[in-house]
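*Asks:* sequence unavailable; structure follows:
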């Protein structure tokens, strides 16, 4: 007989008597066990065994250790099993739980067999909740030690029935077993009624059966009971038979042997019912991790051994062990934990077993990189991706302290003392739950505050945290948080979205309220975190930039933090202020360092419109101490000492410490000395000062200001010995100081990049010259070519010494002749006078408007010409003044033009317009000098033209032609013809003057060339003409143009070739002679033309008309040519000479040859042959 130290026989007897007395009680017990085993506790075997182990360790006040082993027994090759099993073979899979702690006692056995009454008592410690019933190591004494017990209802042990029909609990003082087969025997049922769910008969309950005696149901066999008892027994047996295998096994304990000295304090062994049970247990073992140890703080170590993990559950075959035991310990090193607890008012609405005098809350998060192997499902946290050292959770389950079915949206493990229902899956509503939920929310906020502040050893939680944000990456790791900012992981720990239920909503509401005042966000300008209600952030993607937040913090109404876009709505809901970038920028203190830091931080985003808009309203410190809003209209100088000069000129110069490329994007102009000279404000200030100085005329004061040396030494910062920061003009120097400041800019510009492209208006700056105030443009530098040859006053020696010749020449003073360009020239198309400003060289070019009229005549009115190069101050060469005669100055000027490539090019290059591509005009320089030289002039023997002026001596042919020299009258421009023809003799009162034939022919040829070139019309007062009296000079109005010499017999005409006669008549506005209806007054007598003459002149007519007297329109002529219908061209003549002239016009043959042949036809052949010589 097995020793029965726990009185199991008495327990069985009491239970069976109760069943006999009331079969309903039997049914209630059976239903209750089935509900617990297959309903509420169906998946909690491992958790309940661990909980019982923790309770045993807590009672004993020792470190709790539990080993869970899933192993096969009794299969092939496993000797010693199944030989004396009264219930059948013991082969199968077994789950063994071995733990340290308080031993099993009679009270614990009674609790295990009671289903409702737990032997455990006392209040829960931190992490306690409402969970399991009594089990291994259960005792009847109150809890001692630092960890409270967990189970209270005494029903949790029923979970073992979800997977097993044979349960053995062994301890130091003995053991107890629960068996479906033994229960069936005790009830006197047929063997078939005791089979498990799979139909297999249950087997032995422990390894060593030698000390286990026969099972005895009770002293009196139920089946043999007679009388009323017999009837009761019959009813009980009937009810049991009706239920089949669903019997209340845990109500009938049987004695078993205890543990050996080598074994742990308590061992629980479960023979698993079938393959499904094996799979369920294996899954529960795989799900165990640190969460279970956190829920059961009395449990220090948990070892899981599943040698055949992943292999078939009931048929091992040739399988061999391969797995390494999994050990969980030192949970405190891998988890950050926050615990809170406090007193609780009694809640009369709760069952007495659920009432507690206090509450407790534990929140836990894994430390990044320190997580134990395995998933976190046992902690109620569902992994969003593959298991890793830093898993991501999207939902969690409330632990009270073991897992319930209450879903949470917090990404942390919550173990709280919520009152739960007997199934430990749901929370009981009421004041206690409300209080615990509120405290849990406040505790969570405090937990996040601790994480934000960092651990005592200085460690901070900045990466690898789980997150409640479903938009996070696959691993949920947002990476390390930027230094000095709120870690995005912490924000990810704040639940977002819809709550999972009432409990979750209550905890979240409390947490959200508490988080408003929790120092959670770390501002950029301080080490200590701040609460959301005291924080502000930049709305939008820029709110993620730590450098930007640090730079804009001085303008923020609250502590400025960086917040990722995905968390900005959350942070705002917690009370943080979302501020616009423009508002922060506008609120920046106008300190150079603060503004420059903001520009540096904004620079990477300078292409974004919102950034540009914000910078456009930024407070900008100026170099003179003022502050302006916005960069438009300001200039950027990266050289501090230029600021003083700029201030004197009224320029808004950005403080040198604020200069930044971003300002250029919003209107600030980066500049240099040359750039300042191009600034409209500088121009306005300079020209205004120039006008004031010129009006004042105080040469002595101006000389003193312009001759004064700067107060700073050359090494004070200015390049090339220029002024440093304090070198600007004094405040009392007035307009003269402004002139001095501009000259300093000119000096610096010339030193940096030469004199090119400086504004033309600089020539308006006044200086002292010859004791008077004069614009630079009207002065010459002493000792230069200009001072010797131009009619210009020399600049004061002190001014030249102070500024140097290069500076003054670049500003407008003359050292020689120079070329300027007049931009965008358009020929005039009306009478409006042009108004030239100080920027336009045209205002300084003598007779420029007249030259524009010339361009309009040559190129057309309104024609766009573009830029025109011109040599300036030519009038100073030609005006009578100075130290040498005009001719000498002009000759020197022409020689300088010839020697200087730029001057020469300005003279020789004609002016063209795209509007008249087939036309061109002479350059301004050539036009101006032609007028001074009296052009046109003859280059050789050209009739009517004067010889070349002596000033042109030594010039090359190209220059002479450009200056108006001609080799013949055919090259004479149309505009010069009236002047040239002025040289003809007068034709007064009908008495014609005479010219040489060569002069007349030159004139006629030149006019024909002009007409052929479609030159402009001219109206000379007189012209050489050919008429009955020979070559004479006639009044132009009395002439006509003739294409044939026969018209000269009727009166003076201007001869012209037939192809240009009409154009010449239009050019001179004269009639054209040559109508075909003009003929002899008499027809004349027909006469044969000698054939010998016709042989010499092919094409000659066969006949001609002989006249004794030939008249046309009443005037006598020697010959004529007409066209007669039916005859063609007809020659009329009174003599051989006249006939020869008429035939020459008809055939184009030589008139003299024809006359010779007509006079002596016999010599026709010889004369014709002589034409071989031409």
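*Replies:* Looks like it came in fine. The model shown is predicted, which means the values in this text are computed figures rather than measured ones.

*Asks:* please count neighbours and contacts with C-alpha atoms only from this point.
*Replies:* Noted.

*Asks:* if I read this right, residue 633 contacts residue 666, doesn't it?
*Replies:* No. Assessed by C-alpha atoms under 8 Å, residue 633 is found out of contact with residue 666, at 9.8 Å.

*Asks:* gap between stretch 656-675 and the chain center?
*Replies:* Centre-to-centre, stretch 656-675 and its host chain are 21 Å apart (C-alpha atoms, centre = their mean, to the nearest Å).

*Asks:* and stretch 980-994, by the same measure?
*Replies:* 84 Å.

*Asks:* buried residues, stretch 1096-1109. List them.
*Replies:* For stretch 1096-1109, burial by neighbour count (16 or more other C-alpha atoms under 10 Å) applies to 1096-1097, 1100-1101, 1103-1107.

*Asks:* same check on stretch 630-646?
*Replies:* 630-632, 634-639, 641-646.

*Asks:* between those residues, which sits nearest residue 243?
*Replies:* Of all those, residue 630 has the smallest distance to residue 243: 90.0 Å, by C-alpha to C-alpha.

*Asks:* ok, now how distant is the closest one from residue 622?
*Replies:* 11 Å (C-alpha to C-alpha, to the nearest Å).

*Asks:* as CSV, the buried residues of stretch 1096-1109 with secondary structure would be great.
*Replies:* Converted to CSV, the buried residues of stretch 1096-1109 look like this (DSSP: H, G, I helix; E, B strand; the rest coil):
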residue, secondary structure
1096, helix
1097, coil
1100, coil
1101, coil
1103, strand
1104, strand
1105, strand
1106, strand
1107, coil
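
*Asks:* dropping in the other structure now:
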């Protein structure tokens, strides 16, 4: 070497520069790595696991190892730049340059072995080469007379330029990874701290800080805990077998001999590298398979930007292997490659086991690993795919409930939303499976009810099978229906309203009837009004419940027998059917046991099927309807019993007493008491009506009932029938009404709200003398009273023209009349007696005057009469107190004062006024 330097100074410079490049470049931080590799190679060469000891003694870093000692070939390798004496398969060093790493800490290294020792020295090299400055240290080996530390075969001694404490700590930080990468090293000691490597397959590194466990297979190693659960890596580098600068993002460590650059930091691209990486990828799948199935997903590489070319290439190879080789355990026990795997993209524990027989290749995957499986060609099954799989399948209701429980947990955990489960199949009680919960009903009730409902054919009624019912269905839109809610369902209402027609078309009405009655019973015998349309069996066929009477109903005794004839208004419930159900349930459904009440708080029109409802509505315009139906079915001779039946129940009693109610209105016109309408009788206390109306007979009815039906207490006429009846009574010669009653009767006739066109003319009329006449006139002008006989005239206190129309009589003023005497015109102010009376009574004198006669005669209807006063176009009076008084009262609008005026005219004394 010295000769070569002398012959070629350039060679010396090249060696110096090359060594400096290694010191400050490729091997600047690889001191211990390179020494550990040499120790591992020595142990392998000896065929015995090696031990390594690192210490600082007297300022020297000493690295001792067991194994094959240094030989001449090894010394040649140390002293050369490009040659290595290691030829054994599996050893690491090949270039003979790794030892150059020692130059980073020393320029006086020594290698002491049981076979001899050599040293290198920058100082001595300068002396031998006669040079100064930088010299190549590792070209001239010098004999050294030293022995390695006892118990070790070789020891590298490195006098340090600086203190070695920090260096020992750095070595301690690397030792665990080196024991893993260099399997021929079994033990390492650093300044008294000991690390050991044990195990095969599961490699355990024990050190001062604890232990580290690695599962290994081929070139791969992954950290695991005491239970073997992997703890995947995030960032690492390729180990070949010691660390390189090739960054990797794989969950496991790759310790693989690959083609490297001389620095051992970078790989050499080419077929050799590709083949090595491809083989490693194949063994990666084997490492994955060694893990329990539930932990294998931890070793799926995360897709992302590769950290190096090697990382990219290796990732592609691993994904390809995971796609093509079996490693995924399915729920049915098979192992499939990634491309055959089906993954539920739904975080719902337990769902996979339920779908095992529906999805070939189904693998249970933690939610965090689902996306990782996409690069290995696994097919993700979203919730939409699951719902499609479930559509049309046949499963027991219990299986569906278990499914709902699993999905409910996913919804609670926000892994799924309720909207995503739209279309979830639901098994129904009738054996159908509903594609979605829309319209489904979760029913609570007795087993008998559910059994009845499962058999009934109600279009649109979707009852969830009780064994499948789960709260999830309610969250998805199914309605929670107890008996009450079910009874109020539109579908049930529709079926009930069509039930009679369906039975007539051949359907079995018993199923629906039983189901509805059971619902009513479970609702406490309360039912909506439309249940009255339910078809029920009767003695004459199927009828609506509202048209059916209980076999023991008292209505059978008060309704006309024709009502119960075939095709009659009502029918009697079949006795055997009636025995199967409580009477309360049947009545609540609409079956009649007594009079039924019709209620409507907001009526809009007369559409309640009440008798003569239009007429009542027109007369009363009700704001509410509380009425009794079927009053028109009562037999004529059964009204007392019917009225007692009405009074016996609070509901019908209230209807009877509703102001302007239909019941009282109808009874007053159509009920019969002793064969007569109630208005034909008077109450015993109504003595003022005696002579026209007889006292109502004793029928066992209370006064209140009699009053409600319309038995009279006063003279009130509401209808044309009332007017006609009163006219007949007035024209009945057998009756002897008092004159005052006759006057009140005529006043009531005038006030009655009837049209004359709706009346017939009476055969006779009650005239002023109390008799009945067939011909008479209505007194419409008071002066005619002086010429008409009482037996010929009808007195009308009010509106004589109206009374004349009602009685079909002429008025008195229509008779031909003429004043036949001659009178003298006298102004009122010219009559002293009249002036005195006006002053006494405080009356103003009328304007004008009158024609004064003595006597006053008129001719009426061809007969001449002497009269006290008269009026035609002018006012006439006889020259008498009576004549002047009537004329003065008429002119002054004081007709009621005529008798006082007459008395004062005859005797103007004060006592007359007082009397």
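*Replies:* Done, it's in. Remember, predicted model here, so these are calculated numbers, not experimental data.

*Asks:* returning to that earlier point: of the buried residues of stretch 630-646 of structure 1, which pair is most distant in space?
*Replies:* Spatially, the most separated pair among the buried residues of stretch 630-646 of structure 1 is 630 and 641, at 23.1 Å (C-alpha to C-alpha).

*Asks:* was I right to think residue 878 of structure 2 contacts residue 884?
*Replies:* Yes. Because the distance of 6.8 Å satisfies C-alpha under 8 Å, residue 878 of structure 2 is recorded as touching residue 884.

*Asks:* and the longest helix for structure 1?
*Replies:* In structure 1, taking DSSP state H as the definition, the longest helix is helix 431-453.

*Asks:* distance from that helix to the middle of the chain?
*Replies:* That offset, for helix 431-453 of structure 1, works out to 43 Å (C-alpha atoms, centre = their mean).

*Asks:* what of stretch 642-651 of structure 2?
*Replies:* The chain centre lies 45 Å from the centre of stretch 642-651 of structure 2; the measure is C-alpha atoms, centre = their mean.

*Asks:* in it, which residues are buried?
*Replies:* 642-643, 645-647, 651.

*Asks:* closest one of those to residue 147 of structure 2?
*Replies:* Nearest member of the buried residues of stretch 642-651 of structure 2 to residue 147 of structure 2, counting by C-alpha to C-alpha, is residue 651, at 123.9 Å.

*Asks:* stretch 62-73 of structure 2: end-to-end distance?
*Replies:* This stretch, stretch 62-73 of structure 2, spans 22 Å end to end (C-alpha to C-alpha).

*Asks:* and the contacts of it?
*Replies:* Applying C-alpha atoms under 8 Å, 6 or more residues apart in numbering, the contact partners of stretch 62-73 of structure 2 are 35, 39, 42-56, 85, 112-116, 148-149, 151-158.

*Asks:* need the buried ones from those residues selected in PyMOL.
*Replies:* Buried residues among the contacts of stretch 62-73 of structure 2 (16+ other C-alpha under 10 Å), as a PyMOL selection:
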select buried, resi 35+39+42+43+44+45+48+49+50+51+52+53+54+55+56+85+112+113+114+116+148+149+152+153+154+155+156+157+158
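
*Asks:* just checking, which of the contacts of stretch 62-73 of structure 2 belong to helices?
*Replies:* Among these, the ones falling in helices (DSSP H) are 35, 39, 42-46.

*Asks:* mind listing the helices for the stretch 801-915 of structure 2?
*Replies:* Ranges of helices in the stretch 801-915 of structure 2, per DSSP state H, counting those that start in this stretch, are 832-841, 881-891, 898-906, 910-914.

*Asks:* just the angle between the third one and helix 832-841, please?
*Replies:* By that I understand helix 898-906 of structure 2. Orientation check (axes from the mean of the first three to the mean of the last three C-alpha atoms, to 10 degrees): helix 898-906 of structure 2 against helix 832-841 gives 120 degrees.

*Asks:* what does helix 898-906 of structure 2 contact?
*Replies:* By C-alpha under 8 Å, 6+ apart, helix 898-906 of structure 2 touches 833-834, 837, 881-882, 884-886, 888-889, 912-913.

*Asks:* what's the offset of that helix from the middle of its chain?
*Replies:* Remark: helix 898-906 of structure 2 is offset 91 Å from the chain centroid, using C-alpha atoms, centre = their mean.

*Asks:* for that helix, give me the average deviation versus structure 1.
*Replies:* Compared with structure 1 after fitting, helix 898-906 of structure 2 has a mean deviation of 7.0 Å; criterion: mean C-alpha distance after the TM-score superposition for structure 1.

*Asks:* pull out the buried positions in that helix.
*Replies:* For helix 898-906 of structure 2, by 16+ other C-alpha under 10 Å, it's 898, 900-905.

*Asks:* got the residues you listed as a markdown table, with distance to residue 711 of structure 2 columns?
*Replies:* As requested, those are arranged in a markdown table below (distance: C-alpha to C-alpha, whole Å):
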| residue | distance to residue 711 of structure 2 |
| --- | --- |
| 898 | 40 |
| 900 | 42 |
| 901 | 45 |
| 902 | 45 |
| 903 | 46 |
| 904 | 48 |
| 905 | 50 |
